[in-house]
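**Student:** This is a predicted model, with the sequence first.
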Amino acid sequence: MIKTSIAKFDQPITGIDSPKNSRIGRNDPCPCGSGKKFKACCTQVGDIVKQTKSSDIAGWLQNARSAISRGDFDNAERWFRQVLVIKPKHAEALAGVGQKLCWQRKRREGLTYLRQAAIQVEKESVKSRNIAQLLDLSGQLQHWGDLEAALKLAQLAVRLVPQSAAAQNTLAMCFSRINRVDEALLASHKACQLLPNDPGCNTLLAILDARQGRLDAAGARLVRITEALHQPALIARAYLELATVLDKQQQYDAAFTALNQAAALHQALPEVSKVNKEAIFNSIAKNKAGFNKALLTRWSVAELQVDALPVPSFLFGFLRSGTTLTEQILAAHPAVFTSDENELIFELTQELAKLTGVADDIPQALHACGVEDIRHLRRLYWQRVEEEYGSVALGKRFIDKVALNSIDAGFISTIFPEGNILFALRDPRDVCLSCFMQPFTASRATVNLLSLQGVARQYWAVMDLWLYLRENIQPDYLELRYEDTVSDFEATYRRVFDLLEVEWQPEVLDFHHRAQGRYIATPSFAAVSQPLYSSAVARWHRYEEHLKGIFPELKRFIDVYGYSES
């Protein structure tokens, strides 16, 4: 299993309670994080408070910071929780626990702590006029998808210190992520006036200018960044954005040159060279070799559905194939609940490894399972859905959208044979071009997407696996072409909703209105806030001479899916 890690564009169940500020019961879990009951651990808060000095709390905070610096996040959380026993409203401790919970894939609970921290930071910053914590916490909240809370902190920071370039830039980023472009531009201009040579501020302003059609200004700003002595990663990002501007100006050769310059810079980055480029191909090879028909049909729907759990739906496909657009359209239906990118299936594969002792080979681990193990995984999945999204997700048709879950289509099909799958398709040439133009952060799932040849190789491996698996999986599936969505929206989505067994609702036609102001984790967040447009269809024609080198690798899929006549 490869943990899917798609870069944030701007980067860098019932019963979830908010942190308790009231007296802790003797039989409650001790807030220090020990796992013991309070009466057997830290006893009465009052007694501890009397015995604790300010120097003790300062020491605990320093211990937590030191633990973070060496990557020991478990110990950092323990020290932060110890602080919260004494000072339940301590902003740094609340934020520390919240961050740890979010990284532990307990995002809903972690955000509760981060929001509590935000309340305290607001109060403290108004008194001190120090905005450092405001900006740091705004960035954390933005990273974890709470743009409303992040925006509130950024706005306060700007009110307190309007001459802070960092505050203005943070505000611009928040507005940009929720597609309030005019307001983002205003803040971004102020940031660049305050720090005229900062590459980050100028790149964001160029992106916003380009979104508003001011292409000459955006291009000139990006060229200046590429010509300055900045860090290679910042120059590479500027080249990527410059390619987008040049593409809109119909300067396709120059755009492709900029893409190659970005790729060369990316390949030379130390953090890229450290990532194992073969890991994803090894996982795909094991899945193709191990998921035969016998395994894919080992447990029947009748055998597993005795648990009376909801029926899940999965939306995946190769990156840049239209999964985010599809998710936004489905989310506009009142009977549907969609997730954005998540790690639910990854968590299940980790649990599978714990159950069986077999790591890094999912088919082999499944062979070691009994039916009760599979039922446990199914229950865990829905438990995690409720923990992350609340009980409302269980009352609607739940759509689990993670683009590269296609790699784990065999695993998903085996444990959820009653489910259904939407597989997003798009002309392979457009997919590879679009991936090559995106600012991915290097991970085992995305490192190959930093070169055009790497994109094509990974596309072949993922799509070859899907063509192999689709012949034997039990779930119903529908291959959903991006081009059909653009050319015949209603007919296409009537088929989709038939598969999901929900009635057609005309309001899904206005999906883009819902997307405006909503946090979307993938680079498509700006595009899906607009009505459907056809300019991204057959975009590859503009770059045909530059793409010919990968056409042989894509030919099989071009033919299979009927794109030969495009």
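**Tutor:** Perfect, I can see it now. Numbers count the residues shown, from 1 in each chain.

**Student:** For the rest of this, base every contact and every neighbour count on C-alpha atoms.
**Tutor:** Fine.

**Student:** What separation is there between residue 271 and residue 70?
**Tutor:** Computed with Cα to Cα, to the nearest Å, the distance linking residue 271 and residue 70 is 18 Å.

**Student:** meant to ask about residue 58, not that
**Tutor:** Separation of residue 58 from residue 70 (Cα to Cα) stands at 19 Å.

**Student:** Who has more neighbours out of the two?
**Tutor:** Neighbours of residue 58 and residue 70, each counted by other Cα atoms under 10 Å, are more numerous for residue 58; the result is 12 against 9.

**Student:** tell me which element the more buried one is part of?
**Tutor:** Element membership for residue 58 (DSSP states H and E) is helix 54-69.

**Student:** For that helix, enumerate the helices and strands it packs against.
**Tutor:** For helix 54-69, the contact count by 3 or more Cα pairs under 8 Å, 6 or more residues apart in numbering; DSSP states H and E identifies helix 73-86 as packing neighbours.

**Student:** and the next element down the chain from the helix it packs on?
**Tutor:** Following helix 73-86 in sequence order, the next helix or strand is helix 91-103 (DSSP H and E).

**Student:** Now that following helix: buried residues?
**Tutor:** Residues of helix 91-103 classed as buried: 91-102 (neighbour count, 16 or more other Cα atoms under 10 Å).

**Student:** Helix 91-103 and the lengthiest helix in the chain, what's the angle between them?
**Tutor:** Using DSSP state H, we find that the single longest helix of the chain is helix 107-128. Interaxial angle of helix 107-128 relative to helix 91-103 (axes from the mean of the first three to the mean of the last three Cα atoms, to 10 degrees): 160 degrees.

**Student:** Below is structure B, check it against A:
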Amino acid sequence: MHHAVRTARIHPLSIPDREREAALLTAFNQGDMDRVLALSEALPETETTLLLRALALRAANRLHEARSLLTRLTQLAPRTFEYWNNLGLVARESGDVETAAQALQQALTLAPQSADAHYNLGLLHLQLKNWPAARESLLGAVQLAPDFIEARLYAAHASHLCGDNFAEEAMLENAASWPPLPAEQALMLASMLSTLGQQETALHALDQAALPQDDTAQALRGRIIAMRALLHERGNRLDQAERELAQLPLDDVSTQQPELACAAWLAHAAVAARRGDRERAAVLYERILALAGDTEVRIQAAFGLAAARDKQARHSDAWKALQHAHATQLTVARAIVPELMAHDSEPLAMADLCVSRIEHDRWKPLASPRADQSPVFVVGFPRSGTTLLEQMLDAHPDFCAMDERAFIHELTERMNFAGQPYPAALAGLTQIEADQLREVYAAMVRKTVPNLGTRRLVDKNPLNMLCLPMIARLFPEARIILCLRHPCDVLLSCYMQPFRSPAFMVLCSSLERLARSYVRAFEHWFNQAEIFAPRVLEWRYESVVTRFDEHVQRLGHFLDVEDAAPMARFAEHARSKGYISTPSYAQVTQGIHGRAVHRWHAYREMFEPVLPILRPMMERLGYTDS
């Protein structure tokens, strides 16, 4: 992936009082690099003339010549960090990553508080696809220079790739007020904002994107159109998506511009799939897989192809596409979570964190909110119908959902960071500490849902089922709804989703891993539920589909709601809401149907090896393998 770079801040050493050198510096400050090159040829080689000529050569894309001059400067003045920083920048751009790494490390040794050096090292790590190191360097640059927009953008990008949603959101917090960005950067920003649900800010970033004044402008303009179409599709505005794509007809797209071609095909395929034209979508996804070099694009296309072939009942082809998708995802995960690559690794580390009955007996009594002052927690293994239930609750005027947020998990991380190991330290929490944790949670909620008012919060995060100790400590009176669905349908649906979390990429990379983690998650849940005895409603997907009205009333009764009727109008509510963060954003706008029940039967051959792992838990949950 190409990354725009920021020229390092230049602090010339001394400008001799000579007319030509003064003219040279003036030309550089005015951005007249051709004049800098012309003037510098006739001047003696001082540090100043060498530096300005090197930077002018870089601007002219004569990178090898620029690198040679900057290398000489580091030899002439080895304690001057700017020379090392610029050498690192130019070496990276010319493809000499070894020299770039050595030069930037030396720059940081000389000036550890230089945001520019941290930034350039972060860009090098991005180029090398070393995402965790890139994230660390770029976040370091932002810490030193909070208003450094390019550093915030790429720090968000590295955090996005690492699955660090909190850091990504923090880096993009004020993105709506950023100045116009170059088109390439605006596309990156819009893509990230889309995953955070900030569709309007993403569209605004594209509207004000600055196109280059060269022959790449047309392709970038086409990619912006394609991104706008994807944003509208993601927000369930299909008519607007099609109006955008009318400006980018497929006949006008050439494989000579692969990035534009893949962007256009991806957008056309997404809209075609939503309109039910699965063959057209599949053909376009196959074109992308034959052409795209970008890993993320290939992953999107492979999962899209699998979904299209599945709906066509071409299950063998769907499975092949899924295997390709997961193999590609694992190349990303391997760079971020190498410790999870072992066959027996456990991506759901929270499943190991339990409170025993003896430990629970040592908990100090604490004052806590009443049920009507507590969130309603929607939990369950991912792809068990949690989004459907969330939208039903959100459709009722007494409730407000906030999309999928890991706020409860964040509280466990904060405890660990403060030297209070979770969950053991829950026993010794004081009233003040518990209140502080609730206030941290409330602050995160207010930031996400500023207009909550008197409505009850719906905290839907499936894997909060692994955080029951924290919920029980802070909100012991809270209502919890456990979503259930046939385990094989759950696993198939997880296997077909392009999850962004690196740990989840690993978790979903095979049915065997999924099956073992599913069992461990429910073993954890049952163990902790027996100890804490929370107020739980089991919400079984198959029963809801067949007896919807009955279950709406049952839900209302559990939540002490007099009139549950608005919950039945969830599909209309979801369509008007626009953006929904989870992969079910399209399905929940269609209302109740049974097409997702027993979907796994079409892939039974693939499930046979994992049924022995699942069968005991299936029986406990009331399901069979027929």
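**Tutor:** Arrived safely. Predicted, not measured: the structure shown is a model, and the values here were computed from it.

**Student:** Need the residues that contact the helix holding residue 58 of the first structure.
**Tutor:** Here helix 54-69 of the first structure makes contact (Cα atoms under 8 Å, 6 or more residues apart in numbering) with 73, 75-80, 82-83, 93.

**Student:** Identify the farthest-apart pair in the residues you listed.
**Tutor:** Within these, 73 and 83 form the most distant pair, 15.3 Å apart (Cα to Cα).

**Student:** Tell me the spacing between the residue nearest to residue 564 of the second structure when sequence neighbours are not counted and residue 479 of the second structure.
**Tutor:** Nearest non-adjacent residue to residue 564 of the second structure, counting by Cα to Cα, 6 or more residues apart in numbering: residue 556, 5.1 Å away. Counting by Cα to Cα, the separation of residue 556 of the second structure from residue 479 of the second structure is 12 Å.

**Student:** quick one, which of these two is more surrounded?
**Tutor:** Looking at residue 556 of the second structure and residue 479 with other Cα under 10 Å, you find the greater number of neighbours at residue 479, namely 20 against 16.

**Student:** For that one, which residues are in contact?
**Tutor:** Counting by Cα under 8 Å, 6+ apart, residue 479 of the second structure makes contact with 371, 374-377, 534-537, 559.

**Student:** could you flag which of those residues are buried?
**Tutor:** Neighbour counting by 16+ other Cα under 10 Å classes 371, 374-377, 534, 537, 559 among the contacts of residue 479 of the second structure as buried.

**Student:** of all those residues, which comes closest to residue 124 of the second structure?
**Tutor:** Of all those, residue 124 of the second structure sits closest to residue 377, with 42.1 Å by Cα to Cα.

**Student:** does the closest one sit in a helix or strand, and which one?
**Tutor:** strand 376-379.

**Student:** Then residue 330 of the second structure?
**Tutor:** Assessed by DSSP H and E, residue 330 of the second structure sits inside helix 315-336.

**Student:** Touching that helix from outside, list them.
**Tutor:** 129-132, 162, 295, 298-300, 302-303, 305-310, 340-341, 495-496, 502-503, 505-506, 508-509, 602-603.

**Student:** likewise stretch 553-561 of the second structure?
**Tutor:** Outside of stretch 553-561 of the second structure, the residues within contact range by Cα under 8 Å, 6+ apart are 479, 537, 562-564.

**Student:** And these, which is closest to residue 490 of the second structure?
**Tutor:** residue 537 (19.0 Å).

**Student:** unless I'm mixing things up, residue 36 of the second structure is touching residue 56, no?
**Tutor:** Yes - using Cα atoms under 8 Å as the test, residue 36 of the second structure is close enough to residue 56 to be in contact (6.5 Å).

**Student:** So between the two, which is more surrounded?
**Tutor:** Higher neighbour count among residue 36 of the second structure and residue 56: residue 36, with 26 against 23, using other Cα under 10 Å.

**Student:** so how far is residue 19 of the second structure from that one?
**Tutor:** Spatial separation of residue 36 of the second structure from residue 19 of the second structure under the definition Cα to Cα is 14 Å.

**Student:** Pull up the overlap in contacts between those two.
**Tutor:** Overlap of the contact sets of residue 36 of the second structure and residue 19 (by Cα under 8 Å, 6+ apart) is empty.

**Student:** Reduced to three states, what does the residue nearest to residue 564 of the second structure come out as?
**Tutor:** Of the three states, residue 556 of the second structure takes helix under DSSP: H, G, I helix; E, B strand; the rest coil.

**Student:** To which residue of the first structure is it aligned?
**Tutor:** Under the alignment (TM-score structural alignment), residue 556 of the second structure pairs with residue 497 in the first structure.
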